[in-house]
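1. only geometry, no sequence info:
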């Protein structure tokens, strides 16, 4: 069962014509949750809509006025439990995460929090992806360490935008590996997801932003070039074949459980004293990490540092990288500090750190045939209850 997708542009147009329709939208979302067997609270959603109308009756004042969204349970929202997927570690924060503060200031309305994988190890964005894909929110905010969010989004026809590290403040995110975890924006379309990114990202003059025009598209993997070359024609870019061995090595390194050592201080006591609270597979992984020699973490950190330098050097040979969905190669994204957009029809575009805006422009061209720069346009092949605060 599915409901019509909610898009940022369609709701903006509706609210501009009739701001009071926000109440109807919130009631409709509550009904959608009920139809999906959820226990959402229509009265609470209705009250949130009425409160926004009273505080700011003009939708044009705020960029995300009335736009409904969900957030992963491991992101702090004052008044709601923060959960890493293990009840023993749940707590109720006193303050919102920075990303939530920015969304609230922009007028977005939080529909609720969605469950995450235990400690965010594997598929913590799945709940947010499913919610957006089911037409229950315009966008979702989730955490991601391995790049799995981009893969999950593509499978459900949802756009995933992974900003460059540093562009979105992570304060208030319960991160399993603080130096690797990032915020990912999940949306029904590229334009909507990009608009959300521009709201939540911080303005920091020290963050490098790449504005040069893209000229070369790197093609990653073997045997998947047909679609990628058509994309290059659409974007009017030259193509460069890229050996995937380096990226495969980074992805394999990211699967090393030595990274769990970064969070063991938070979970060592309940792991030892209350092992029954942990799923057996997770208990085994964490126990191994607990006994991991300190040198193992240093080893993977040093190796990753070396691989990052090699990936940065590789990007000197191209401006954009296309990762075909068939390659199933995603684990290098966060590790190498890259920006990425998972296309709703499959595949992923990747740019070097700071190339977020140009990356969004390229993705928009691929998503909208009318924006094609090429003279040869082509078709690209392409839960549990929520609680509003």
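-> Arrived safely. No experiment lies behind these values; they were computed from the predicted model shown. Numbering: from 1, shown residues only.
2. C-alpha only now, for contacts and for neighbours.
-> Will do.
3. now the helices: where do they sit in this structure?
-> If DSSP state H is used as the criterion, the helices of the chain fall at 8-17, 21-35, 42-55, 98-105, 126-133, 148-155, 190-200, 225-235, 245-254, 264-273, 280-290, 294-314, 356-367.
4. And the second one, what does it pack against?
-> Read that as helix 21-35. Here helix 21-35 touches helix 8-17, helix 42-55, going by 3 or more Cα pairs under 8 Å, 6 or more residues apart in numbering; DSSP states H and E.
5. Of all the helices of the chain, which one is nearest residue 184?
-> With Cα to Cα as the criterion, residue 184 lies closest to helix 148-155 of those, at 7.4 Å.
6. rewinding a little: any idea which of the helices of the chain gets closest to residue 80?
-> Smallest distance to residue 80 across the helices of the chain (Cα to Cα): 12.3 Å, for helix 98-105.
7. How far off centre is the closest one?
-> 16 Å (Cα atoms, centre = their mean, to the nearest Å).
8. and stretch 200-216, how far from the chain's centre?
-> Relative to its chain's centre, stretch 200-216 lies at 18 Å (Cα atoms, centre = their mean).
9. Show me which positions of that stretch end up buried.
-> By 16 or more other Cα atoms under 10 Å, the buried positions in stretch 200-216 come out as 200-202, 209-210, 214, 216.
10. Between those residues, which sits nearest residue 49?
-> Of all those, residue 49 sits closest to residue 200, with 21.2 Å by Cα to Cα.
11. circling back to that earlier point, can you redo the helices of the chain as JSON lines with distance to residue 81?
-> Converted to JSON lines, the helices of the chain look like this (distance: least, Cα to Cα, whole Å):
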{"stretch": "helix 8-17", "distance to residue 81": "28"}
{"stretch": "helix 21-35", "distance to residue 81": "20"}
{"stretch": "helix 42-55", "distance to residue 81": "17"}
{"stretch": "helix 98-105", "distance to residue 81": "14"}
{"stretch": "helix 126-133", "distance to residue 81": "16"}
{"stretch": "helix 148-155", "distance to residue 81": "22"}
{"stretch": "helix 190-200", "distance to residue 81": "22"}
{"stretch": "helix 225-235", "distance to residue 81": "43"}
{"stretch": "helix 245-254", "distance to residue 81": "29"}
{"stretch": "helix 264-273", "distance to residue 81": "17"}
{"stretch": "helix 280-290", "distance to residue 81": "22"}
{"stretch": "helix 294-314", "distance to residue 81": "31"}
{"stretch": "helix 356-367", "distance to residue 81": "32"}
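12. put this beside the first:
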């Protein structure tokens, strides 16, 4: 029996136990899509036979490998992100094309074992926060079809919240991955700009766009984010920076001062925001009222300033030839760009930097910012009768985030008396994604809201995140210190925290060192080598324990900077070059676990 909500942790446990297989899950996904009454969720999907064949091929290839944390997990892709085998429409049939390859992010998720189901509906050209601006229809809230699902990643949110897929990709320029999450009782991760490659994405505002993740739990969404992350030489906006740290207790969190609270008459959503403030204080935070005015003024720049011209830049030739094929509201917004000059663009940049200085004053008073994800919600009828003003209302607390280069995560905050959900968003500095996720997960788990439309099921403990290290030092381990290996206790016993499993950059070789007990590997860097990288784990230790741990490392091993597949660096185990003489090279196996498994399977 499959769960009502297809969360990653439960699916993975079901696969390991043999209770069901990816083929069973895909058959159920097909049945749920066909049974769901709202037919505006999907723009296209792979046919039933192809989906089943893909799942069967995955199973035939063997059980999940260490580099397949999403093995057998079905997901949806917003239809402004390329997926080979399906058209990309951006919700505009006249714009449609067939890509030759998957988007960079989609390819990474598939390599991790995830199964693409199809492409989901959106506000056309990702221009809107409400989900009603599409010729393919308006996906509705999973709680009340009279209400909007939120946009622009509308179909992605509904596909997850209704239990049709386990997670979905959206995009977020002004809030398009956070607002639909809030309106459908989901988690919405808006990664730092450049963390997820934009190659294969039809841009809205190319300099600001972020591919986002929606899922039922923070742990699931953060797992997908970490798998999808990585530097991409083909994307000039791709970047990797060291993770920003946030305190997990005694932290200061900014909240709206009374004068800046605007909920457009929605007293219940305001009450849910107040309750979230109380819960975050229960986690050890100290609420600090901040001046939201400079953030609000920054938010107004996104649609009321020259950045709207970037929306025209993305599709200028199409608009010139096919303006009549566009949604009228989207066309009005995009063609409004013609009223801005290059001079206006520079003035807008000057204004943004002035506002950034003012927001810096507020950031000095807080570690993280807690905001309502959206101040209220609207019916589809109301939104269609007043599309621009009401849409602007929705973005009051989201529009500034990418302009100010912040990371953000939206989590459920409870339900109004009419059964409609609301959400809150934690906002932090760029590349604080992991730390925000740890805090967001703790906040999410303080109250039982379920996942998506399934309000009864408790959040799986298997997807809970450990507290993010605020003063811990990361270390990359490659061999006997890996989880479950003989020396892993040296990390766990010293208060170590497992941060992630990933790969090194492609220019490392791995050797099995002779005459070591327990068996140990030697990691050597060879600049210029074009490999796939080696599977490693990143742990973090308290400073004192880190020093003692490093001091005890025996020769010929030592520590140095190890470059990971996302371009970041961390201290890790390396080997002196002389020690590999006569050692067996095991680079082709992809990691130490595969070598140990090979040894175990060899005849005695």
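-> That came in fine, so what should we check first? Given the structure is predicted, the values throughout are model-derived calculations rather than measurements.
13. Post the TM-score for the overlay when you can.
-> Once superposed, the chains reach a TM-score of 0.87 (TM-score structural alignment, normalised by the length of the first structure), with 371 aligned residues with a Cα RMSD of 2.6 Å.
14. pretty sure residue 406 of the second structure contacts residue 192?
-> Yes - Residue 406 of the second structure lies in contact with residue 192 (Cα atoms under 8 Å); the separation is 6.2 Å.
15. So between these two, which is more surrounded?
-> residue 192 (27 against 19; other Cα atoms under 10 Å).
16. corresponding residue for that one in the first structure?
-> Using TM-score structural alignment as the criterion, the counterpart of residue 192 of the second structure in the first structure is residue 164.
17. Map residue 153 of the second structure across to the first structure for me.
-> With TM-score structural alignment as the criterion, the equivalent of residue 153 of the second structure in the first structure is residue 125.
18. what residues are up against its match?
-> 72, 116, 142-144, 148-149, 152 (Cα atoms under 8 Å, 6 or more residues apart in numbering).
19. Filter those down to the buried ones and express that as a ChimeraX selection.
-> Selection of buried members from the contacts of residue 125 of the first structure for ChimeraX, criterion 16+ other Cα under 10 Å:
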select :72,116,142,143,144,148,149,152
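20. So which of the contacts of residue 125 of the first structure is the closest to residue 277 of the first structure?
-> Taking Cα to Cα as the measure, residue 277 of the first structure lies nearest residue 116 of the contacts of residue 125 of the first structure, at 15.8 Å.
21. With adjacent residues omitted, what lies nearest to the closest one?
-> Using Cα to Cα, 6 or more residues apart in numbering and skipping the chain neighbours, the partner closest in space to residue 116 of the first structure is residue 124 (4.4 Å).
22. what's that neighbour in contact with, if anything?
-> Listed by Cα under 8 Å, 6+ apart, the contact set of residue 124 of the first structure reads 72, 115-118, 142-144, 149.
23. Quickly note the distance from it to residue 72 of the first structure.
-> Counting by Cα to Cα, to the nearest Å, the separation of residue 124 of the first structure from residue 72 of the first structure is 8 Å.
24. Need the overlap of contacts for those two.
-> 115-116, 142-143.
25. which one of those residues is nearest residue 157 of the first structure?
-> residue 142 (16.5 Å).
26. Map that closest one across to the second structure for me.
-> Checking TM-score structural alignment: residue 142 of the first structure goes with residue 170.
27. before we move on, what about residue 367 of the first structure?
-> Residue pairing (TM-score structural alignment): residue 367 of the first structure is matched to residue 444 of the second structure.
28. how many other residues sit next to that match?
-> Using other Cα under 10 Å, the number of residues around residue 444 of the second structure comes to 24.
29. Equivalent analysis for residue 291 of the first structure, please.
-> Neighbours around residue 291 of the first structure, by other Cα under 10 Å: 10.
30. quick one: contacts for it?
-> Counting by Cα under 8 Å, 6+ apart, residue 291 of the first structure touches no other residue.
31. State the distance from it to residue 337 of the first structure.
-> Taking Cα to Cα, one finds residue 291 of the first structure at 29 Å from residue 337 of the first structure.
32. Please apply the same query to residue 310 of the first structure.
-> To residue 337 of the first structure, residue 310 of the first structure is 12 Å away according to Cα to Cα.
33. more neighbours, these two?
-> Using other Cα under 10 Å as the criterion, residue 310 of the first structure and residue 337 rank with residue 337 on top: 22 against 14.
34. Surely that one touches residue 166?
-> No - under the criterion of Cα under 8 Å, residue 337 of the first structure is not in contact with residue 166, lying 9.2 Å apart.
35. circling back to that earlier point, so who does the match of residue 367 of the first structure touch?
-> Residue 444 of the second structure sits in contact with 218, 411-413, where contact means Cα under 8 Å, 6+ apart.
36. so what's in contact with residue 406 and residue 192 of the second structure at the same time?
-> Contact criterion Cα under 8 Å, 6+ apart; residues shared by residue 406 of the second structure and residue 192: 430-431.
37. hang on, the earlier thing: residue 333 of the first structure versus the match of residue 192 of the second structure, what's the distance?
-> From residue 164 of the first structure over to residue 333 of the first structure (counting by Cα to Cα), the distance is 10 Å.
38. Pull the contacting residues for the residue nearest to residue 225 of the first structure when sequence neighbours are not counted.
-> Excluding the flanking residues, the one nearest residue 225 of the first structure by Cα to Cα, 6+ apart is residue 219, at 6.7 Å. For residue 219 of the first structure, the contact set (Cα under 8 Å, 6+ apart) comprises 225, 228, 239-242, 321-323.
39. so which of those hold up in the second structure?
-> Mapping those onto the second structure (both residues aligned by TM-score structural alignment, their matches' Cα atoms under 8 Å) leaves 239-242, 321-323 still in contact.
40. Nearest to residue 285 of the first structure, out of those: which one, please.
-> Nearest to residue 285 of the first structure among those, with distances taken as Cα to Cα, is residue 323, at 29.7 Å.
41. The closest one corresponds to which position in the second structure?
-> Here residue 323 of the first structure is matched to residue 371 in the second structure, going by TM-score structural alignment.
42. for residue 358 of the first structure, same thing?
-> Applying TM-score structural alignment, one finds that residue 358 of the first structure aligns to residue 435 in the second structure.
43. next one: residue 62 of the first structure
-> In the second structure, residue 62 of the first structure lands on residue 68 (TM-score structural alignment).
44. count of residues packed around that match?
-> Residue 68 of the second structure: 16 neighbours (other Cα under 10 Å).
45. again with the one 4 residues further on
-> Neighbourhood size, residue 72 of the second structure [other Cα under 10 Å]: 29.
46. can you tell me how far it sits from residue 162 of the second structure?
-> As for residue 72 of the second structure, its distance to residue 162 of the second structure is 19 Å (criterion: Cα to Cα).
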